[in-house]
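J.: The following block contains a protein sequence and its predicted model.
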Amino acid sequence: MQEATAHIGQFVTILVMALALGMDAFSLGIGVGMKGIRLRDILKISTVIALFHILMPLLGMFTGHYMSALLGQVATYAAGGLLVLLGLHMIYNSFRGGEQTFDHRSPVGILLFSLGVSMDSFSVGVSLGMFQSDLVLTILSFGFCGGLMSILGLLLGRRVSRNLGDYGEAVGGAILLAFGLLFIF
């Protein structure tokens, strides 16, 4: 009985963490979705985010056995810096007009965005790696929640972008910039 209670407690803890980490993908997905995005691109981006939400905590858990807590803070700063750069670039492109040099739907854009929203999963993985945590449950929960929350955020951003018109990219960039600064500070 005590063992079953411990497993349920661990499951609830991991699920809450997965949802919290998925909220980043949701919030930032709103910003990207505001640029205007097709359903096919939403599926591609969300799939890559889900894969990164599996890979990053997995790598973090293995690293957590060997690294100190300092690495988690460095990863958070790196994720914040990446999001600040992406946000500034989106804002710049929205006012510049013309041909865009960076597209979140491009393979490089998808990878950079997915890495940015999954960096905190690595940090959490490092922390979980220092404890005995169910590896399969953790990475599958993180991947599912990250993918699902990014789909929801991208769809919501897409819907909002229809009402904002050309300013959608600037608003989306401001959202990415704000979250990047929150990661750093």
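T.: Yes, it's here.

J.: drop to CA atoms for contacts and neighbour counts, all remaining ones
T.: Noted.

J.: Glu3: how many residues sit nearby?
T.: For Glu3, the neighbour count with other C-alpha atoms under 10 Å is 8.

J.: Which secondary structure state does it sit in?
T.: Assigned by DSSP: H, G, I helix; E, B strand; the rest coil, the conformation of Glu3 is helix.

J.: Distance of it relative to Leu140?
T.: Distance from Glu3 to Leu140, counting by C-alpha to C-alpha, to the nearest Å: 22 Å.

J.: Also Gly31?
T.: 25 Å.

J.: Next: Thr47.
T.: In terms of C-alpha to C-alpha, Thr47 sits 13 Å off from Leu140.

J.: quick one: contacts for the residue most central in space within the chain?
T.: The centre of the chain sits closest to Val117, judged by C-alpha atoms, centre = their mean, with a distance of 2.2 Å. Contacts here follow C-alpha atoms under 8 Å, 6 or more residues apart in numbering; on that basis Val117 touches Asp24, Ala25, Leu28, Ile49, Ala79.

J.: put this beside the first:
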Amino acid sequence: MNLASLVFLAFAMSTDAFAAAIGKGSSLHKPKLLQALRVGVIFGVIEAITPIVGWFIGQAASQFVASWDHWIAFTLLLLLGLHMIYNGVKPEDADEQTEKPQQHGFWLLAVTGFATSIDALAVGVGLAFVNVNIWLAAGLIGLATMTMVTIGVMLGRVIGSVMGKRAEMLGGVVLIIVGATILYEHLSA
């Protein structure tokens, strides 16, 4: 696999994280570039680690991972998306702070990052059978994801300021669509 193919693969692997980042950015209160970069780094590191893990798994048990990865990704993204939709439609208590959070917690970002990187895990399994430098591939995937997620959060900021609370619901719908797309692509292949 040549360098151009690896770069294309890296950006293809980051598209679902980009869509999720738009939802995350829209649910924050005017995220700044540093906050967007934080989200990008968390997603990028997770997205870089998963193909390496997949590569090692591919050495031992590729059949199991390949047959379940899409279901795991779909379930995680569905649950996260439903949670975001619920937060968007639930009435706010007078006691609750009505402003959007300044940033998402690490664990929420990590779970979302992991959910969008399940396909990278499967790619890592596939790369175990190809003559490729897994460290270079993982680094490119992580860098592309960090870049795309940072841009996605900042784009979500614009969408969020225009749409208000509906933006969080839209972000949830986007996560569900990403999960359904992953599931559809694997089931129709």
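T.: That came in fine, so what should we check first? What you see is a predicted model; the values in this text were computed from it and never measured.

J.: which parts of the strand or helix carrying the residue nearest to the centre of structure 1 are buried?
T.: Using DSSP states H and E, the element containing Val117 of structure 1 is helix 107-129. Within helix 107-129 of structure 1, the residues that count as buried by 16 or more other C-alpha atoms under 10 Å are 110-129.

J.: Stretch 1-11 of structure 2 now?
T.: Leu6, Val7, Leu9, Ala10, Phe11.

J.: Which of the residues you listed fall within strands?
T.: Among the buried residues of stretch 1-11 of structure 2, DSSP state E puts none in strands.

J.: where do the helices sit along structure 2?
T.: 3-13, 15-26, 33-89, 106-116, 118-127, 134-163, 166-188 (DSSP state H).

J.: Now tabulate those in TSV and tack on distance to Glu96 of structure 2.
T.: Output for the helices of structure 2, formatted as TSV (distance: least, C-alpha to C-alpha, whole Å):
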stretch	distance to Glu96 of structure 2
helix 3-13	38
helix 15-26	19
helix 33-89	13
helix 106-116	20
helix 118-127	35
helix 134-163	20
helix 166-188	17
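
J.: Can you tell me which of those helices is nearest to Gln97 of structure 2?
T.: helix 33-89 (13.1 Å; C-alpha to C-alpha).

J.: just to revisit the earlier point, just name the most buried of the helices of structure 2.
T.: helix 15-26 (a mean of 28; mean count of other C-alpha atoms under 10 Å).

J.: what sits against the aligned partner of Gln132 of structure 1 in structure 2?
T.: Alignment note: Gln132 of structure 1 maps to Asn131 in structure 2; criterion TM-score structural alignment. Listed by C-alpha under 8 Å, 6+ apart, the contact set of Asn131 of structure 2 reads Met1.

J.: again, but for Gly171 of structure 2
T.: Ala20, Ile22, Gly23, Lys24, Ser26, Ser27, Gly81, Met84, Ile85.

J.: and with 10 Å instead?
T.: Shown in contact with Gly171 of structure 2 (C-alpha atoms under 10 Å, 6 or more residues apart in numbering): 19-27, 80-82, 84-85, 88, 156, 160, 177.

J.: One more: Gly23 of structure 2?
T.: Gly23 of structure 2 neighbours (C-alpha under 10 Å, 6+ apart): 17, 81, 84, 152-153, 155-157, 159-160, 167-175.

J.: The same query, at a cut-off of 6 Å, please.
T.: Gly171 (C-alpha atoms under 6 Å, 6 or more residues apart in numbering).

J.: The one 4 residues further on too?
T.: Each residue near Ser27 of structure 2 by C-alpha under 6 Å, 6+ apart is listed here: Glu168.

J.: what's the matching residue for it over in structure 1?
T.: So Ser27 of structure 2 corresponds to Lys35, using TM-score structural alignment.

J.: Double-check Ile49 of structure 1 against Leu115; I have them as touching.
T.: No - Ile49 of structure 1 is beyond contact range of Leu115, at 7.7 Å (criterion: C-alpha atoms under 6 Å).
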